[in-house]
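# Please find the sequence and the predicted model below.
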Amino acid sequence: MRAIWKGAVTFGLVNVPVKLYSATEGHDVPLHQVHDADGGRIRYRRVCELDGEEVPYEHIDKAYEDGDAKVVITRDDLATLPAERDREIGVVEFVPSDQIDPIMLDKTYYLEPDSKSTKAYVLLRRTLEETERTAIVKFALRQRTRLAALRVRDDVLVLQTLLWADEIREPSFGSLDEPATVTKKELAMSAQLVTSFEADFDPGDYTDEYQVQLRALIDAKIEQGDVIDAEATFGEAAREAGEGGKVIDLMEALRRSVDQAKERRTG
């Protein structure tokens, strides 16, 4: 892994030098766009609308327009901002971990000690573990001030950026205002269904089936010289997965689900 940022976690007078690494990576099969008539690659170019010339990335600045005026912001302008120059991950407060709503979680990063001595790093890690708290921090990354949760995962400090409060939409669904009656029998049957599916979560048990099927399709097209009937290969499985009439009786649907879950467990 390659560090994408270096700085220090600070709380009080304690300074913990760290390196920041992306904790996740995508696994999607890489695809690009082509012309359906001849297979030619479709590319996007940065073209100036005034002179029609393609512009190299190093000559592209940013601008803000409000309808009346346009202000150009250069890289040098951005570099002068105090937050952009700041290399600290400052602890704002320590909060109970259960107070962080999962809807706020964004990207995840690992923090590695960036010092010959790991004592300060271990001190912070042990403090979070023993107090059962999560540190709320603020730092600057890629021209944005970030709010983040700092916690421990398998002896490593993990930084999870948080969405700002005004980035969370309020749900407003008129359909939920309509009263719906759920009977005790339906609730009991639903609880029984939940019980039949109970398990300890292991993310390794799950596979991205779409990507697996996409890779199989690509391999088949290569093997068959780019000639394959995709509908015949994958269509039948898709139709079987989508079969089933419209269920009107909720209790009957629950009973069937419980029976299927039992068969799955004993089969």
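Perfect, thanks for sending it.
# can we go C-alpha only for contacts and neighbour counts from here?
Fine.
# Buried residues, stretch 80-92. List them.
Residues of stretch 80-92 classed as buried by neighbour count (16 or more other C-alpha atoms under 10 Å): 83-84, 87-91.
# and that stretch, how far from the chain's centre?
Distance of stretch 80-92 from the chain centroid (C-alpha atoms, centre = their mean, to the nearest Å) equals 24 Å.
# Then stretch 41-57?
The chain centroid and the centroid of stretch 41-57 are separated by 31 Å under C-alpha atoms, centre = their mean.
# Over to stretch 149-166?
Stretch 149-166 sits 13 Å away from the centroid of its parent chain (C-alpha atoms, centre = their mean).
# what's the closest residue to residue 96 other than its chain neighbours in contact with, if anything?
Of all residues not flanking residue 96 in the chain, residue 133 sits nearest, at 4.9 Å (C-alpha to C-alpha, 6 or more residues apart in numbering). In this structure, residue 133 makes contact with 94-97, 151, judged by C-alpha atoms under 8 Å, 6 or more residues apart in numbering.
# Below is an additional structure, to be compared with the one above:
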Amino acid sequence: MRSIWNGSISFGLVSIPVKLYSGSEDRRIDLDMLDKNDHARIRYKRVNEDTGKEVEWKDIVKGYKKDDGYVILEKEDFDQANMKKTKTIDIEEFIDEDEVADVLFKKPYFLEPQKEGGKSYNLLLQALKKTGKLGVATFVMRQKEHLSLVGIYRDALVLHVIRFEDEIRNPGELKLTKTKVKAKEVDMAVSLIEQYTSDFDFKKYKDIYNDQLMKIIESKATGKKPKVEEYDSEPTQADDLMAKLKASLEKKKSKAS
């Protein structure tokens, strides 16, 4: 793995030099965009809108529109906007793990100690493990400030980038129904949930979509018609809820026996 950020993580007056690594990877199949007429690849070009000529990456800068012109920003300007947050993951408080809503989570990153940071790294790791707490921290990466949570995953410190409050849309804008549900239906649904409740096994869940998509690609490459699995997505009608719940419970019981 290649580190994507170098700096330090701090809590109180303790500073731990660390490297940041992406803790996940994109497993989507790499597909090219083609012209449907001759299957030639479609390419994007960075073009000067005044001259129409292509511009090389080395000649591209970032600018902020102000009045009739632009204020050009260099790499140093982004770093200097907040030097501390550019170089430090600063833990500002600690919270209980169950206080955080899942909707806030974005992406995990692994933290690795740099030279001289081993003991202080293990100190934070053991303290978090003993208390069951998460550290709330802010830092800047790729010209953007991030809110994050520092915790543990498989005996390594992991940093979860989470969303700021103003990044979460208001669900009050959704058109939600207020249809009444019978108490018996709720009890039946609770029973179904309890039947399906088990200890979470991370290894049990696999991303099979890419594998299935590759089978379709390979089938089409040989001129064969890919097999399509039929799926009934008909919504359950309100007056059919109890029957469906009972059938689901019976199905689960028969599988367990």
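Nice, thanks for sending it over. Note that the coordinates shown come from a computational prediction; the quantities given were computed from them, not determined experimentally.
# Select only the buried ones of the contacts of residue 133 of structure 1 in ChimeraX?
Only the buried entries of the contacts of residue 133 of structure 1 go into this ChimeraX selection, using 16+ other C-alpha under 10 Å:
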select :94,97,151
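# Need the contacts of residue 133 of structure 1 in TSV (columns: secondary structure and distance to residue 139 of structure 1).
Formatted as TSV, these follow (DSSP: H, G, I helix; E, B strand; the rest coil; distance: C-alpha to C-alpha, whole Å):
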residue	secondary structure	distance to residue 139 of structure 1
94	strand	16
95	strand	18
96	strand	21
97	helix	20
151	strand	15
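# Out of the contacts of residue 133 of structure 1, flag the one nearest to residue 253 of structure 1.
Among those, residue 97 lies closest to residue 253 of structure 1 (C-alpha to C-alpha), at 37.6 Å.
# hmm, who's touching stretch 161-176 of structure 2?
104-109, 146-149.
# related to what we said a few turns ago, farthest-separated two in the buried residues of stretch 80-92 of structure 1?
Taking C-alpha to C-alpha as the measure, these span a maximum distance of 17.4 Å, between 84 and 91.
# hey, where'd the helices end up in structure 2?
Counting by DSSP state H, structure 2 has helices at residues 75-80, 83-87, 118-131, 183-195, 209-221, 241-256.
# would JSON lines of those helices with distance to residue 31 of structure 2 be doable?
Output for the helices of structure 2, formatted as JSON lines (distance: least, C-alpha to C-alpha, whole Å):
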{"stretch": "helix 75-80", "distance to residue 31 of structure 2": "32"}
{"stretch": "helix 83-87", "distance to residue 31 of structure 2": "35"}
{"stretch": "helix 118-131", "distance to residue 31 of structure 2": "41"}
{"stretch": "helix 183-195", "distance to residue 31 of structure 2": "39"}
{"stretch": "helix 209-221", "distance to residue 31 of structure 2": "11"}
{"stretch": "helix 241-256", "distance to residue 31 of structure 2": "39"}
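# Highest mean neighbour count out of those helices?
Stretch with highest mean neighbour count among the helices of structure 2: helix 83-87 (a mean of 18; mean count of other C-alpha atoms under 10 Å).
# gap between that one and the chain center?
Relative to its parent chain, helix 83-87 of structure 2 has a centroid offset of 23 Å by C-alpha atoms, centre = their mean.
# contacting residues around it?
With C-alpha under 8 Å, 6+ apart, helix 83-87 of structure 2 has contacts from 6-8, 79-80, 138-141, 145.
# how about 10 Å then?
Helix 83-87 of structure 2 is contacted by residues 5-9, 17, 76-80, 90, 137-146 when judged by C-alpha atoms under 10 Å, 6 or more residues apart in numbering.
# Could you check which residue of structure 2 pairs with residue 151 of structure 1?
When structure 2 is aligned by TM-score structural alignment, residue 151 of structure 1 is paired with residue 151.
# ok, the contacts of residue 133 of structure 1 in structure 2: which stay?
Compared against structure 2 with both residues aligned by TM-score structural alignment, their matches' C-alpha atoms under 8 Å, the contacts of residue 133 of structure 1 retain 94-97, 151.
# one step back: pretty sure the match of residue 151 of structure 1 contacts residue 130?
No: in this structure, residue 151 of structure 2 is not within contact of residue 130 by C-alpha atoms under 10 Å, at 11.5 Å.
# Overlap of the contact sets of those two?
By C-alpha under 10 Å, 6+ apart, residue 151 of structure 2 and residue 130 have these common neighbours: residue 124.
# related to what we said a few turns ago, so for residue 64 of structure 2, which of the helices of structure 2 sits nearest?
Residue 64 of structure 2 sits nearest to helix 75-80 of all the helices of structure 2, at 12.2 Å, using C-alpha to C-alpha.
# so how much does that closest one differ from structure 1 once superposed?
With mean C-alpha distance after the TM-score superposition for structure 1, helix 75-80 of structure 2 departs from structure 1 by a mean of 4.1 Å once superposed.
# what does that helix rub up against?
Where contact means C-alpha under 10 Å, 6+ apart, the residues beyond helix 75-80 of structure 2 that reach it are 61-62, 83, 85-87, 140-144.
# For the residue nearest to residue 96 of structure 1, give its distance to residue 90 of structure 1.
Using C-alpha to C-alpha, to the nearest Å, residue 133 of structure 1 is found at 16 Å from residue 90 of structure 1.
# Among the contacts of residue 133 of structure 1, which one lies nearest to residue 182 of structure 1?
Lowest distance from residue 182 of structure 1 to the contacts of residue 133 of structure 1 (C-alpha to C-alpha) belongs to residue 97, with 33.2 Å.
# what's the closest one in contact with, if anything?
Shown in contact with residue 97 of structure 1 (C-alpha under 10 Å, 6+ apart): 128, 132-136, 149-151.
# Good, wrapping up.
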